[in-house]
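Trainee: Just the structure for this:
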Amino acid sequence: MNIAYWIVSGLLALFSLYSGAVKVLHDRERLRPMMAWVDRMPLAAVKALGTIEILGALGLILPPLTGIAPWLALAAAIGFVLLQCGAIAVHLTGEDRRIALNVGLVATAAVTGRLATTWL
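Mentor: Okay, here's the model as predicted:
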């Protein structure tokens, strides 16, 4: 189970680090082609979501790696499930109704959360 956790959480963390960094580092004009919903939110909220994704990715990796507060990995996985559920709601209320990636990320985060309970 430990190897499975590192594979699944590592993939989720890499995706979230990339996605979060893009949101934090780019302006609205560079984000618009990738994310149609950025025009419906304040730029500060987009940057905050990116920061949350980066911190969540670190929360998936660092606590189990260091052995310090490993329950934070479970909290990060639950946070990702909630974040992606919110993302699905945002996509469905706007003109961009593509949610397949978000549904996949919900499933990945749920599996990560289940695997994180093996050492608690």
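
Trainee: alpha carbons only for contacts and neighbour counts from here, please
Mentor: Will do.

Trainee: Ends of stretch 95-104, what's the gap?
Mentor: Taking C-alpha to C-alpha, to the nearest Å, the first and last residues of stretch 95-104 lie 20 Å apart.

Trainee: Here is a second sequence; please produce its structure as well for comparison:
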Amino acid sequence: MNVMLWILAYLLAAVFAASGVAKLLTAREQQIDRTPYVEDFPQSVIRGIGVLEILGAIGLVLPALLDVATLLVPMAGAGLGITMVFAALVHIRRGDGFAAALPSIVLATLAVLFAWTRFGPYPL
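Mentor: Next up, the predicted model:
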């Protein structure tokens, strides 16, 4: 089970790091074309979300690899899960439909599952 949690941590970290970097480096117009919800928020908020996603991705793996402050690993998972719950709520509030909210719901579920297992039955 520990190996599966490491794989999940790396997969989640890759997804959130890529998403965060895209939010930081992509021009606003391109972001709006790809993800229309961006037009509802100032660019500073979108960039802030990108920074949080990158920090969360780092928090999923780095403390465990360094064996320092390993409590940060499940906390990062919980924080990313909460972030994705709010992302799903944004899509639902906008009326984007279930298909637009589904990736956020899946990521929230995986992140919360990861956090729960690292807090509980399989701590570092």
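
Trainee: State the distance from the most centrally placed residue in structure 2 to Arg28 of structure 2.
Mentor: What sits nearest the mean C-alpha location of structure 2, by C-alpha atoms, centre = their mean, is Leu80, with 4.2 Å. Distance of Leu80 of structure 2 to Arg28 of structure 2, given as C-alpha to C-alpha: 23 Å.

Trainee: re the thing from before, the residue nearest to the centre of structure 2 reaches Ala111, doesn't it?
Mentor: Yes. Look at Leu80 of structure 2 against Ala111 with C-alpha atoms under 8 Å: they come within range, at 6.4 Å.

Trainee: For Glu29 of structure 2, grab the count of nearby residues.
Mentor: Look at Glu29 of structure 2: counted by other C-alpha atoms under 10 Å, it has 12 neighbours.

Trainee: Is it within a helix or a strand, and which one?
Mentor: In this assignment (DSSP states H and E), Glu29 of structure 2 forms part of helix 28-34.

Trainee: Check the mean deviation of that helix from structure 1.
Mentor: For helix 28-34 of structure 2, the mean deviation from structure 1 after alignment is 1.2 Å (mean C-alpha distance after the TM-score superposition for structure 1).

Trainee: Next, the mean deviation of stretch 76-85 of structure 1 compared to structure 2.
Mentor: Mean for stretch 76-85 of structure 1 is 0.6 Å (mean C-alpha distance after the TM-score superposition for structure 1).

Trainee: what comes up buried for that stretch?
Mentor: Buried residues in stretch 76-85 of structure 1, counted by 16 or more other C-alpha atoms under 10 Å: Ala76, Ala77, Ile78, Gly79, Phe80, Val81, Leu83, Gln84, Cys85.
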